[in-house]
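Undergrad: my questions concern the predicted model and sequence given below.
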Amino acid sequence: MQTSRFAPLLPVLAVLGSVTSLAIGTSYAKHLFPLIGAQGTSALRVGFSALFLLALWRPWRWHASRTDGIAILRYGLALGVMNLLFYMAIDTIPFGIAVAIEFTGPLAVAMLSSRRPIDFVWVGCAVAGLLLLLPVAGGPALDTAGVLYALGAAACWALYIVFGKRAGHLHAGHSVSLGLLAASLVVVPVGVAHAGMALLEPRVLLAGAVVAVVSSAIPISLEMMALKRLPRETFGILISMEPAVAALWALLLLHERLGGLQWLAIGCTVLASAGSTLTARRSR
C-alpha cells in the first residue's frame, strides 16, 4: 500500500532529481575551469557522457536510415555547440543567470509555433527577464562575452529541439547516445586544442567522469523515466524550475550571490517557461 500511495510522486521526484543533479554537476564542473578551462571541462563532460550512454544503450543494435542519421547528426552537433557555449558562458557570468538566458531558446521555439494572445504574456515575461539582466535596468553589470555565449547556447538549444523532433520517432536511448557521440566530435577537439595534455591527468580525468555522470548520465536517465510516466505539460512545468534551482545550488556550492533584480529576472524566465508549457498543452 505504501508503494502504491507514493508511486505517482516518483516521476515528479525524478524530474526534480534530474534538475538538481544537473545543477550540482555543473557547479562542480566549474572547479575544473582553472585547470583545463571551460572548453576542456566541456570536452570531458560530453566525451565521457557519450562513452557511458553508448555502453548503456548500444545503439548499433537499431537500424537507422540515412535520413535518421542526418537528423541525429544535426541534433548532436547542436547539442555539442550548446554545451560548449554554455560552459564558456558560466566561466564569466553566474550559473543561474546563464541558465535563465539559455532558456530563451526553447521559449522562442514554443512562441514561434503559436499565435494565441496569451503567448504574448509569456513573451513579455521572457523579455522582461532579459531586460532586468542588462545594466540599463540598474542591476550589476554582466560580462558581455558571457552573455553572448549564453545567447548562443540558447540559439543552439532551439536548434537542438527542432532537429530532435525530426529524430523523435527513434528510441530515446538510440538518438541520445548517437547524438552525444556527434556532439563529442565538436566539443572534444576544441577541448583538446585548448587544454592539451592537462586533460590526461588522472585527477582531471576522474573529475571529468564524475561531472559526466552527475550532470549528464543521471539527469538524462531520470528525465527519460519521468517522460514515460508524466504528461508532457507537467514535465515541462517542472523542468521550468531549472534556472531557479541552478541559482540556488550556485549560491550554496559556488557562493554566487545574485541581486534582487537578478532573482526577479530568473523568476520571469521560470514564469514564462511554465506558462507557455501550460497554455500550449491546454490548447492542444
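TA: Done, it's in.
Undergrad: okay, CA-based contacts and neighbour counts for the rest of this
TA: OK.
Undergrad: for the stretch 1-150 of the chain, what spans make up the helices?
TA: 2-6, 9-29, 33-57, 66-90, 95-102, 104-112, 117-132, 144-166 (DSSP state H, counting those that start in this stretch).
Undergrad: surely Leu205 meets Ala198?
TA: No. Counting by CA atoms under 8 Å, Leu205 does not reach Ala198; the two are 9.2 Å apart.
Undergrad: and Leu51, what does it touch?
TA: Leu181 (CA atoms under 8 Å, 6 or more residues apart in numbering).
Undergrad: and with 10 Å instead?
TA: Leu51 makes contact with 177-178, 180-181, 184, 212, according to CA atoms under 10 Å, 6 or more residues apart in numbering.
Undergrad: now stretch 163-176: buried residues?
TA: 163-164, 166-167, 170, 173-176 (16 or more other CA atoms under 10 Å).
Undergrad: er, stretch 68-78 I mean
TA: 68-69, 71-78.
Undergrad: sorry, back to before: wait, which of the contacts of Leu51 is closest to Phe33?
TA: Lowest distance from Phe33 to the contacts of Leu51 (CA to CA) belongs to Ala212, with 14.8 Å.
Undergrad: filter the contacts of Leu51 to the buried ones?
TA: 177-178, 180-181, 184, 212.
Undergrad: in addition, the following structure is provided for comparison:
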Amino acid sequence: MPEKPGGTLLPIAALIAAMVSIQTGAAFAKHLFPVIGPEGTTALRVGFAAVILLALLRPWQRSLTLRDTGAVALYGAALGLMNCLFYLSLRTVPLGIAVAIEFTGPLAVALWGSRHPSDFLWIGLALLGLVLLLPLSEASGVDPVGAALALAAGVAWALYIVFGQAAGRAGGSSAVALGMTVAALLVVPVGIVQAGADLLMPSTLAAGLAVALLSSALPYSLEMFALTRMPRPVFGVLMSLEPAIAALAALPLLGERLSPLQGFAILCISAASIGMAIGTRRGG
C-alpha cells in the first residue's frame, strides 16, 4: 500500500525543525564556555532537558522489560557521549565545521544500509569533503584535537541513531525522557566536577535552561518522532542539511565565517548525503 503524503511530510518537517532548533541552541551554548566550560554546559543542557522531559512525558507510567531497559540505557549513553564530545570539539572548531565532521556518523549509517553501486560516488564525495576539513595539512585551518573530538562525536551520533530506533520501539515517546535521564546521570557529575559552583549562578542557570529547550528537549523529541516513522537510512541522509544549518546559525550568532575551501568541503558532504537520499528513494 503506498504511503500517504502526509505520513511522509510530517516526519520530515519534524526532523528539519529539530535541526534548526539544535544548531541554534549549540550556537547559544558556545557563549557559556568561558563561564562553565563545555562540560558544565553539557551538564546544564542534559540535566535540564531530563527534568523537563520527565515532567512532560512521565515515563514511569509505562513498564519496560529488561531487554527494553537495556535498549533505552544504550540510547541514553550514546546521547550523553555525543553531547559531551561535540561540545568539547566546539572549544577550538567552528560550529559548521564541527557538525560537518560529526555528520560522518549518520552518513556512515546511511551507507551501511544501502546496496546501490552508485553509492561509491557519494562515498568518494563525502571522503573528499572530510579530507578537506580534517587537519591533514596546514591549509585546513582546523585544530587536530577538536577535529578528533568531532569525529568521536560522529561515532556516538551513529550509535544514537541505531540505538534510538530500538529504544523508540521499546519505549515510544517515553524513551526520550528515560534516555535523557541516563545521559544526565553520566554527564552531570562531570560538569559539576569541572564547573563547580559556577553552575548555580542565576544567569548561567537561565542560559542553560534555554539551551536545554533548544538543543535537547525539543529537538530530541522531534527526532524520536521521525526515527520511528522512517527507515534508518532515510533518517541519516535527510540530515544532510545539518552542516549548512549549523554554518548559517554560527554566522550571525557567533561571527564564525568559513573559508571558501571549508564551505566547499561542507557542500561535498551535504551533496553526498543528498545523492544517497535520492538513491535510497529510487531503491525503495
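TA: Sure thing, it's come through. Computed from a predicted structure; not experimentally measured.
Undergrad: overlay them and tell me the TM-score.
TA: Once superposed, chain against chain, the TM-score is 0.89 (TM-score structural alignment, normalised by the length of structure 1); 279 aligned residues with a CA RMSD of 2.5 Å.
Undergrad: if we can go back for a sec, of the buried ones among the contacts of Leu51 of structure 1, which is the nearest to Leu230 of structure 1?
TA: Nearest to Leu230 of structure 1 out of these is Ser177 (CA to CA; 22.5 Å).
Undergrad: who's in contact with the closest one?
TA: Ser177 of structure 1 neighbours (CA under 10 Å, 6+ apart): 49-59, 72, 76, 183.
Undergrad: how about 6 Å then?
TA: Ser177 of structure 1 makes contact with 53-54 under the criterion CA atoms under 6 Å, 6 or more residues apart in numbering.
Undergrad: against Trp62 of structure 1, how distant is it?
TA: Separation of Ser177 of structure 1 from Trp62 of structure 1 (CA to CA, to the nearest Å): 12 Å.
Undergrad: give the contact list for Ala250 of structure 2.
TA: Residues counted as contacts of Ala250 of structure 2 (CA under 6 Å, 6+ apart) are 27, 256.
Undergrad: if you set the cut-off to 7 Å instead, what comes out?
TA: Residues near Ala250 of structure 2 by CA atoms under 7 Å, 6 or more residues apart in numbering: 27, 95-96, 256.
Undergrad: let me know the closest of those residues to Val145 of structure 2.
TA: Out of those, the member with the shortest distance to Val145 of structure 2 (by CA to CA) is Leu95, at 14.7 Å.
Undergrad: surely that closest one is in contact with Ala247?
TA: Yes. Under the criterion of CA atoms under 7 Å, Leu95 of structure 2 makes contact with Ala247 at 6.4 Å.
Undergrad: and Asp68 of structure 1, what's its match in structure 2?
TA: Aligning on TM-score structural alignment places Asp68 of structure 1 opposite Asp68 in structure 2.
Undergrad: so who does its match touch?
TA: 167, 170.
Undergrad: relative to Ala153 of structure 2, how far out is it?
TA: Counting by CA to CA - Asp68 of structure 2 and Ala153 of structure 2 are separated by 25 Å.
Undergrad: ok, now Pro34 of structure 2?
TA: Where Ala153 of structure 2 is concerned, Pro34 of structure 2 sits at a distance of 21 Å (CA to CA).
Undergrad: of these two, who's got more company?
TA: Neighbour tally, Pro34 of structure 2 and Ala153, criterion other CA atoms under 10 Å: the higher count belongs to Ala153, 30 against 9.
Undergrad: contact partners for the more buried one?
TA: 82, 85-86, 102.
Undergrad: follow-up on the earlier one: possible to save the buried residues of stretch 68-78 of structure 1 as CSV with distance to Ala14 of structure 1?
TA: As requested, those are exported to CSV (distance: CA to CA, whole Å):
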residue, distance to Ala14 of structure 1
Asp68, 29
Gly69, 30
Ala71, 28
Ile72, 26
Leu73, 28
Arg74, 28
Tyr75, 24
Gly76, 24
Leu77, 27
Ala78, 26
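Undergrad: now, which of these sits nearest Ala193 of structure 1?
TA: Closest approach to Ala193 of structure 1 among the buried residues of stretch 68-78 of structure 1 (CA to CA): Leu77, at 18.1 Å.
Undergrad: next, count neighbours for the nearest residue to the closest one once chain neighbours are set aside.
TA: The shortest distance from Leu77 of structure 1 to any non-neighbouring residue, by CA to CA, 6 or more residues apart in numbering, is to Ala183 (4.9 Å). Neighbours of Ala183 of structure 1 under the rule other CA under 10 Å: 28.
Undergrad: ok, Arg67 of structure 2 next?
TA: Counted with other CA under 10 Å, the neighbours of Arg67 of structure 2 add up to 11.
Undergrad: distance check, it against Ala170 of structure 2.
TA: On the measure of CA to CA, Arg67 of structure 2 and Ala170 of structure 2 end up 9 Å apart.
Undergrad: again, but for Ala152 of structure 2
TA: Distance, Ala152 of structure 2 to Ala170 of structure 2, using CA to CA: 27 Å.
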